[in-house]
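Colleague: Sequence and predicted model, in that order:
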Amino acid sequence: MQYVPNIIFVGLLIFGIGFFAKNVGKLKRNIFLGKDTDVSDNKPQRWKNMARIALGQTKMVVRPIAGFLHIVVYIGFVIINIEVLEIIIDGISGTHRIFAFLGPVYDFLIASFEILALLVIIAVVAFWVRRNVIKLKRFLKPEMEGWPKKDGNLILYIELVLMFLFLTMNATDFQLQQLGAAHYTQAGAFPVSGLLVPLFDGMQESSLILIERTAWWLHIAGILFFLNYLYYSKHLHILLAFPNTFYGKLTPKGQFPNSDIVTKEVKMMMDPDADPFAASAEDAPDPEKFGASDVQDLNWVQLLNAYTCTECGRCTSECPANQTGKKLSPRKIMMDTRDRLEEVGKNIDANKGEFKEDGKQLLGDYITNEELWACTSCNACVEACPVSIDPLSIIMDMRQYLVMEQSAAPSDLNNMMGNIENNGAPWPFNQMDRLNWSQES
């Protein structure tokens, strides 16, 4: 009977990690539904960007209050979860505080964990107030209604519960140590949970053990739940921020990629010696869909971007089109892309690994033409994103589809493109007449 808790713990661990691995496989499958793209260049710079942006959180502190609070939660959660290693070893082997042999080092670690846990609680409460009491404008946009708002608050509640369970576990453990209870090794320093000890004064040893064990089990179960909840939450960026910043765009923000087919056509037009009829049918490139109308037309880095979106709204709050009342919200572009990608993934799961046409697509069913044409292509959203997401690349690919596949550009833009084709300039003047203005007195 003494090994029953260990067996239950191992079973819980296998189930939690197994379910997480399954979700990771699904996530990887969905991301690689996108087109292949070469992001193997300049790896030293990519590693530097990942270390600076994802690990160093340099773009978070552009907004000091939110940035500082986020760093507290980030560091607190990462460091406190080092303690999970001890819990796992104790749970498997039946030991208690197996790292206690570290002595003063262990005392320092536990004290640090507790102080960080308190700071995380303070930061999480501040985040909750900002969302639900102060009601910052960027959290009140239409795309944040319903599940996105609930998800943001639910994450905060989960973090609070995990921190309180950690402190409760330590407070009762400390009390049991003082009582000389069997199996409770004298170890650790408890500057925060020690303040909770008076709450448990007068309790019998059996009651304290029940509370300590309950908090211990709920804490590790909560961590496994949180790990698996990430896939369904905006907090997936905890895992994806690192690869996303590594594969982020390295070229200047104003530089847009060229279509190889269009480039060849233009070069042929500009070459006076080129014979437009020289290419044989065998040498002609396969017909290619220009731009993107659905998630499968985007490249896999763009789909990784969609899953990495933190829904923080910094992109939308910086967007000049959104500030002037236009429907465009870069955050919504990323959320819509992720939602459509999830829908495609579920379609594949339901049809035994094959996608069956469902009569929907990203363009029209999720993102409207009005949103796309409201974009000024200023790159403010790209600059503002704390994890190197590029909403503009998706917007431009979808615009390309509208222009080159559907001829659905706004009339003013069609006029401009017609002028460029006919006159070599955006203006409706013949090339021979362009300098006539200089002759006017």
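Modeller: Received, thanks. Numbers count the residues shown, from 1 in each chain.

Colleague: CA atoms for contacts and neighbours, from now on please.
Modeller: Fine.

Colleague: Can you give the distance of stretch 24-33 from its chain's centre?
Modeller: 14 Å (Cα atoms, centre = their mean, to the nearest Å).

Colleague: quick one: buried residues of that stretch?
Modeller: Residues 26-27, 30-31, 33 are the ones in stretch 24-33 that count as buried (16 or more other Cα atoms under 10 Å).

Colleague: Same question for stretch 284-301.
Modeller: Result for stretch 284-301 [16+ other Cα under 10 Å]: buried residues 290-301.

Colleague: now swap in stretch 406-421 and tell me
Modeller: 409, 416-419.

Colleague: what do you get for stretch 71-91?
Modeller: Buried residues in stretch 71-91, counting neighbours by 16+ other Cα under 10 Å, are found at 71-73, 76-77, 79-80, 83, 86-87, 90-91.

Colleague: Quick check: end-to-end length of that stretch?
Modeller: Length of stretch 71-91, first residue to last, Cα to Cα, to the nearest Å: 30 Å.

Colleague: With stretch 284-300 instead?
Modeller: Start-to-end span of stretch 284-300 (Cα to Cα) is 27 Å.

Colleague: centroid residue for the chain?
Modeller: The C-alpha lying nearest the average C-alpha coordinate of the chain belongs to residue 308 (Cα atoms, centre = their mean; 2.1 Å).

Colleague: so what's that residue up against?
Modeller: Residue 308 makes contact with 234, 236-237, 240-241, 244, 387, 389, according to Cα atoms under 8 Å, 6 or more residues apart in numbering.

Colleague: here's the one I want to compare it with:
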Amino acid sequence: MEYLPNILFTIILVLGIGYFVRNIKKLIRNIKLGQEVDVSDNKSERWKNMARIALGQSKMVKRPISGFLHVIVYVGFIIINIEVLEIIIDGLFGTHRIGLKVLPKSVYGFLIGSFEILAVLVLVSVIVFWLRRNVIKIKRFLSSEMKGWPKNDGNIILYFEVVLMCLFLVMNATDTSFQAISSGNIISQFIAPWFEGLSAETLHIVERTAWWLHIVGILIFLNYLYFSKHLHILLAFPNTYFGSLDPKGKVNNLEAVTAEVKLMMDPNADPFAAAPEGTEDEVPAKFGASDVMDLNQVQLLSAYTCTECGRCTSACPANLTGKKLSPRKIMMDTRDRLEEVGKNIDANNGKFKDDGKQLLGDYITNEELWACTTCNACVEECPVSINPLSIILDMRRYLVMEQSAAPMELNNMMTNIENNGAPWPYNQMDRLNWKDE
């Protein structure tokens, strides 16, 4: 019975980490459903972007209040969880505060004291975030796509953080051996008096309960991430690394279209020549995207990375003028459809069974796509380098080149360019008439 707590701890740890790894493998599988894209260029610049944007939070602080509070929560939560290493060692080997045995008391006290201060700062920041969402009700958290689960998810993660920080402080406050060294208990020394009058045995039970709930809570939090927008805690790093390095106004060309144009302009090319052997039965590449499998892997990674903060939508001129487009919804819809496809694959022995649905139409409407002005405001605002515009453009391409479903004004313009060499409806011979007026 002496080793029962250690065995129980090991089982919980293995199950928690195992379930997390299983979900991460599923996430990687879903992302790989997208088209491959070459992101092997300019590695040094990519590393700099990841360090500056994901680690350094450089784009978060453009909005000082929320940015500063987010930095506190981010830094505090990451640093405090360094103590998880000590908890894991203690849980596996039956030790108690192993850090005190391997570190000088002053160093250990400095670390725990820093953790306690950060825990209080995280608590304050989380409470402010909760007030902003639920009392002040900031407009970008009230959009139609933020009803139901997205709204609840934002609050659930705040409650998680409050509980974990409180358990950490209570664990320290009721640990009589830790309080006795009078080093590192910068905050917990003021909480300890709340438990005066309790017997040593009861204090030990409270401390052990807080200890167990803290580590189990962290494992639950870790596995909750897969189902939450807070997956960005992990994915912000690869997403900023793989983010586009091109100027924001640059639009890529479709390789299939480029090859066709080159063929048309090659005076030596024979358009009636037989196709190369072995290519007769190949399905022509789809122009643009109508479903998540048509998007590239970086776009699908971005869908999972979306923080649902709404900065993109709050800066979108189309949305600000009352149009239906919300760049945040574009990313949320892409992720939801990708999850639906993933569940379809799981239910059909690893193969996708046509469900009669697709991203275009069932999730994202033509009206949303054509409302976009391609101004790149959403791309500029995103704190983790997500590019909703690239998805919008790929789906527009599908509408125009596969379905000829562009708005009438655009169709007229393209017809004029094709026939007259200009967007205006007059003959090419009359293009210089203006100079005679």
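Modeller: Nice, thanks for sending it over. From a predicted model like this one, the values you see are computed outputs, not experimental measurements.

Colleague: out of the buried residues of stretch 71-91 of structure 1, who's nearest residue 1 of structure 1?
Modeller: residue 91 (14.9 Å; Cα to Cα).

Colleague: Looking at the buried residues of stretch 24-33 of structure 1, which are in helices?
Modeller: Judged by DSSP state H, helices contain the following of those: 26-27, 30-31.

Colleague: Tell me the secondary structure at residue 325 of structure 2.
Modeller: coil (DSSP: H, G, I helix; E, B strand; the rest coil).

Colleague: Trace it over to structure 1, please.
Modeller: The alignment partner of residue 325 of structure 2 in structure 1, by TM-score structural alignment, is residue 328.

Colleague: for residue 184 of structure 2, same thing?
Modeller: Using TM-score structural alignment, residue 184 of structure 2 pairs with residue 189 in structure 1.

Colleague: Just give the nearest non-adjacent residue to that match, would you?
Modeller: residue 107 (4.7 Å; Cα to Cα, 6 or more residues apart in numbering).

Colleague: Could you find the counterpart of the one you found in structure 2?
Modeller: That one, residue 107 of structure 1, aligns with residue 109 by TM-score structural alignment.

Colleague: what's the neighbour count on its match?
Modeller: Per other Cα atoms under 10 Å, the neighbour tally for residue 109 of structure 2 reads 21.

Colleague: go on, the one 5 residues further on?
Modeller: Counted with other Cα under 10 Å, the burial measure for residue 114 of structure 2 works out to 18 neighbours.

Colleague: what helix or strand is it on?
Modeller: helix 105-134 (DSSP states H and E).

Colleague: what range in structure 1 does the next helix or strand after that helix sit on?
Modeller: Counting by DSSP H and E, the next helix or strand C-terminal to helix 105-134 of structure 2 is helix 149-173. The aligned range for helix 149-173 of structure 2 in structure 1 is 147-171, by TM-score structural alignment.

Colleague: To what extent does the matching stretch diverge from structure 2 after superposition?
Modeller: Its matched residues in structure 2 lie on average 0.2 Å from stretch 147-171 of structure 1 after superposition (mean Cα distance after the TM-score superposition for structure 1).

Colleague: contacting residues around that stretch?
Modeller: So stretch 147-171 of structure 1 is in contact with 114, 117-118, 120-121, 124-125, 127-128, 139, 190, 192-197, 211-213, 215-216, 218-219, 222-223, 226, 233-235, going by Cα under 8 Å, 6+ apart.

Colleague: Filter these down to the buried ones, ChimeraX style.
Modeller: To isolate the buried subset of those in ChimeraX, counting by 16+ other Cα under 10 Å, use the following:
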select :114,117,118,120,121,124,127,128,139,190,192,193,194,196,197,211,212,215,216,218,219,222,223,226,233,234,235
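
Colleague: still on that earlier bit, in the match of helix 149-173 of structure 2, what's buried?
Modeller: Across stretch 147-171 of structure 1, burial judged by 16+ other Cα under 10 Å covers 148-149, 151-153, 155-157, 159-171.

Colleague: for stretch 128-143 of structure 2, same thing?
Modeller: By neighbour count with 16+ other Cα under 10 Å, stretch 128-143 of structure 2 contains the buried residues 128-130, 133, 140-141.
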